[in-house]
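*Asks:* What follows is a protein structure lacking sequence information:
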């Protein structure tokens, strides 16, 4: 006859339960989503370089003119055509010194001061145009994706803008509206408003298409259907449920928009349709240096390197953000 196991007493059962709890040890707190994003982001060495360099160049152009306080517009013909300080490494008789470490141009203007001041203008245009383009693109993308009746017309309008040649359109807008804005807000302020507006109004389309695609997928999810079923207004659904879930693609699009805005502003200044001729920007420095490029190649190289490194840093930052914010890649 098989013996039946004797059931444990309540005291013994409690002791076994307490022992099981002790064996499990302390529970780890749950990890936040943004901690996972940061862990994935810092694995991307290019993104770390891009973010660090973007912070560095932004701080340099903001505070640099206060530290290196030479007037970027000051003409000094007696000190024209100085060479960069590193030229002394192979030419001891070169006209160079620490008073002008990057040299001077044909009018005696300090190139380092011009790069710092011009970088402030280029970065300001880039950040402002990017922010405005994101605002427009996000608004159109959300409206098009959420409201079915508006989708067709908004997307056809987006396709129309995408089909237009951007650079001729920008040149036409600067030609038509440049003079009235300069007369109203001054030569520098008017052109700043015009260039920011033109760049943002011609670069929001990619953001709109990306946001629309995400909204179309999100609005069929269970939590959106549940919010609709209890009578939540469309405005609250967009603000509380949809916009927080499209932050990731918007952040990636922001980096691409910043790079595009910097390149476009530099191209306009290089073509001579941007800021006034005595107002230094990176693109204007390139334009001024072309005529004497063979004799003074550093005048093209220095602003060109600044533009290239800034755009490269922004692109690397965008790649890192895309990988970190994508849950399919973040889980690897």
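*Replies:* Cool, got the structure. Please read all numbers here as calculations on a predicted model, not as lab measurements.

*Asks:* going forward, measure contacts between C-alpha atoms and count neighbours the same way
*Replies:* OK.

*Asks:* so who does the residue nearest to residue 57 when sequence neighbours are not counted touch?
*Replies:* Leaving aside its sequence neighbours, residue 57 sits nearest to residue 310 (CA to CA, 6 or more residues apart in numbering; 7.6 Å). Counting by CA atoms under 8 Å, 6 or more residues apart in numbering, residue 310 touches 53, 54, 57, 259.

*Asks:* also this one, for the comparison:
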């Protein structure tokens, strides 16, 4: 009886089907995220409005601060087309204000300012909140002090605090950095410093749950320093709540900046933002309602899209919900 060849034995032991590589976690997250229709629409609108305010001024090159008194108080494109003035309609699709400034150019410039403030303030609040949350959750001696400080800041009335801070520091920062840059630094700093508390509480809760897990205890047992444990083990495992908090923080920052500009304590009067455009349009809103409608819709739809994205990310990043 002849023995089988080694190649025959090896081929018989081998699996006939190819072993598929393991699926990435982010592939599963995307599969869950794309089933949330509101989140997909929100992400699409956020990408659209971001590209519009960034790339739009390169295409629509009219200066948003240029005054054209001869063409002041023009109505938007749908009104002008209805009246039969098609040439003026396409030259000024969003109309002009009472000083002849182009509405579309101001919408894009105002979107740049509002989105820049929103993203910057969100990142600042995220850094502060994550740092305080991680330190409070990991170091038991600092937990009580940091959480009582967080509760104290949460109890403060945010809008009056913002108004006081802007009033106190507006002139020094304007003198040091200029009118626009000084107000940008002030508004971003004030919004970031007053909106980190929710992130800190969420991150602290996640760290408290994670630091008693076996892999953290194993890292401690081999002498790993707290800094390395936080960087290598804790932070990668709390990315999910941080991302969800980031989306909600972006919406809060945009609304807060718009509120400050609407109240007249934001950027200079000749610097367009969505909130400033809304404030300038209120005195004549009965005669020109579209001037209130356009920036109001931009603010509302942007915030709504970010909130829907946050809901979708929360569901997609939660392993208990993913796969339902």
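*Replies:* Looks like it came in fine. Computed from a predicted model, the values in this text were never measured in an experiment.

*Asks:* Tell me which residue of structure 2 lines up with the residue nearest to residue 57 of structure 1.
*Replies:* Alignment note (TM-score structural alignment): residue 310 of structure 1 maps to residue 302 of structure 2.

*Asks:* Now do the SS call for its match.
*Replies:* helix (DSSP: H, G, I helix; E, B strand; the rest coil).

*Asks:* residue contacts, the equivalent of residue 219 of structure 2 over in structure 1?
*Replies:* Aligned counterpart of residue 219 of structure 2 in structure 1: residue 227 (TM-score structural alignment). By CA under 8 Å, 6+ apart, the contact set of residue 227 of structure 1 is residue 237.

*Asks:* how near is residue 227 of structure 1 to residue 239 of structure 1?
*Replies:* 12 Å (CA to CA, to the nearest Å).

*Asks:* Mind listing the shared neighbours of those two?
*Replies:* Counting by CA under 8 Å, 6+ apart, nothing touches both residue 227 of structure 1 and residue 239.

*Asks:* The residue positioned nearest the centre of structure 2: helix or strand, and which one exactly?
*Replies:* Nearest to the mean C-alpha position of structure 2, by CA atoms, centre = their mean, lies residue 250 at 2.8 Å. Using DSSP states H and E, residue 250 of structure 2 sits within helix 239-262.

*Asks:* Residue range in structure 1 corresponding to that helix, please.
*Replies:* Using TM-score structural alignment, helix 239-262 of structure 2 corresponds to residues 247-270 of structure 1.

*Asks:* Equivalent analysis for stretch 178-195 of structure 2, please.
*Replies:* Using TM-score structural alignment, stretch 178-195 of structure 2 pairs with 186-203 in structure 1.

*Asks:* OK, contacts around the alignment partner in structure 1 of residue 126 of structure 2?
*Replies:* Taking TM-score structural alignment, residue 126 of structure 2 has residue 134 as its aligned residue in structure 1. Contact analysis of residue 134 of structure 1 by CA under 8 Å, 6+ apart lists 204, 207, 250, 253, 254.

*Asks:* quick one: the second one from residue 11 of structure 1, how far?
*Replies:* Yep, that's residue 207 of structure 1 we're talking about. With CA to CA as the criterion, residue 207 of structure 1 and residue 11 of structure 1 are 65 Å apart.

*Asks:* helix, strand or coil for residue 74 of structure 2?
*Replies:* Residue 74 of structure 2 is classified as coil under three-state DSSP.

*Asks:* how close does the aligned partner of it in structure 1 sit to residue 249 of structure 1?
*Replies:* Using TM-score structural alignment as the criterion, residue 74 of structure 2 maps onto residue 82 of structure 1. According to CA to CA, residue 82 of structure 1 stands 47 Å off from residue 249 of structure 1.
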